[in-house]
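> generate coordinates for the sequence data below:
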Amino acid sequence: MNLFYRDFLIRDWQSGDRTAAAEMIGSILAEYGLGWEPTGADRDVLHVEECYQSTGGEFWVVEQHGKLIGTAAYHPIQRGTNAVEIRKMYLRPIARRQGLGRFLLEQLEAAIAARGFEQIWIETVSILQEAVKLYESSGYQPASRVETERCDRVYVKFLVNPSL
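Reported below is the predicted structural model:
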């Protein structure tokens, strides 16, 4: 899968992306005063094949001029009904405020809907104000039962199956 948005390339994860993705996510977390948790909330970045690819999910990376500047992923979960969780949606500062985050979210939603899922769950933390605004303006509704220790907000969006 290769998608383009302006001069950004969005493509499927490759094992060679592991170090760059981990470093990027760690630096973005630090920007907001949050810690990198390689054995907790961020374990999935180090084990993409196990946590996403082998479970029916996808993990995408975003490049600009050959440099990894973002990630976005989802995988099926037991919460809800026929549900997935969007995770690891991060963009370096240079890629923000250009509509890329909204584009990524829309592309994730389209991929998720095409696979027949009915619910999308997202957990985040209040300090990530840009993410909170994006999710709320994209039709995600506040829910309860945050499962990730670092997070304090959970959202859900119910997809409508047009074939029904």
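> rest of the way, CA atoms for contacts and neighbours
Fine.
> number of nearby residues for the closest residue to residue 100 other than its chain neighbours?
Counting by C-alpha to C-alpha, 6 or more residues apart in numbering, residue 100 lies nearest to residue 5, which is 7.0 Å off, once chain neighbours are set aside. Residue 5: 14 surrounding residues under other C-alpha atoms under 10 Å.
> quick one: residue 5 from residue 63, how far?
Distance of residue 5 to residue 63, given as C-alpha to C-alpha, to the nearest Å: 10 Å.
> kindly report the same for residue 24.
Applying C-alpha to C-alpha, the value for residue 24 to residue 63 is 12 Å.
> so what sits against both of the two?
Shared contacts of residue 24 and residue 63, defined by C-alpha atoms under 8 Å, 6 or more residues apart in numbering, comprise 69-70.
> before we go on, could you also do this sequence so I can check it against the first one:
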Amino acid sequence: MSKDTIVIREIQPEDNRQIEQVIRNCFYEFKIPLEGTAYSDEETPRMFESYQNNNDVYYVIDNNGTILGGGGVKPLKGFESDVCEIQKMYFSPKVRGKGYGKFMFEKCLQAAKILGYKQCYLESAPQLKVAVHIYESYGFKHLKEALGSTGHYSCGVWMLKDL
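Next up is the predicted model:
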């Protein structure tokens, strides 16, 4: 796999099955609960269809037709309209540690600003220590409890950043 074969682009309908598999595999790999997380979201099997509004976007990492990760921005469900959530950001082990996660994170933050959001929220699992460290390095602050109504009661890390 060389860098010039990898493209980060908006999700397409044919990406659904592959990005769902990337997302689900991470839950088993990191021993994250399946209930009360993105694993059990009704959106997970139909990611393309879930990001077709004018106030959301989902990107995938495409390596010659193989989807190796993704991440998106959506309004924070059940909360103020100027707060978005970075969500469903998961990566195959094939691209971890190579800078793609940070690049995707920056792309999502940039999209959030372009879409007009004032704050960005995210939820994570304590098992994802590297990801949480990256969020902290970008100025996300830890919260004592969840915001909105994501339904992710098994996530133990809640963070917020002003954009």
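> next one: the residue nearest to residue 100 of the first structure from residue 138 of the first structure, what distance?
19 Å.
> report the contact partners of residue 70 of the second structure.
Contact partners of residue 70 of the second structure, counting by C-alpha under 8 Å, 6+ apart, are 19, 58-61, 88-91, 104.
> among those residues, which recur in the first structure?
Mapped onto the first structure and checked by both residues aligned by TM-score structural alignment, their matches' C-alpha atoms under 8 Å, these keep the contacts 19, 58-61, 88-91.
> could I get those as TSV with distance to residue 27 of the second structure?
Converted to TSV, those look like this (distance: C-alpha to C-alpha, whole Å):
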residue	distance to residue 27 of the second structure
19	13
58	19
59	20
60	18
61	19
88	12
89	12
90	9
91	11
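> just those: which are in helices?
Among those, DSSP state H puts residue 19 in helices.
> the second structure: helices as residue ranges?
With DSSP H, the ranges of helices along the second structure come out as 16-29, 47-50, 100-114, 129-137.
> residue 157 of the second structure: neighbour count?
Neighbour count of residue 157 of the second structure, defined by other C-alpha under 10 Å: 18.
> translate it into the numbering of the first structure.
By TM-score structural alignment, residue 157 of the second structure lines up with residue 153 in the first structure.
> separation between its match and residue 34 of the first structure?
From residue 153 of the first structure across to residue 34 of the first structure, the span is 15 Å (C-alpha to C-alpha).
> kindly report the same for residue 116 of the first structure.
Using C-alpha to C-alpha, we find residue 116 of the first structure at a distance of 34 Å from residue 34 of the first structure.
> before we move on, what about residue 150 of the first structure?
8 Å.
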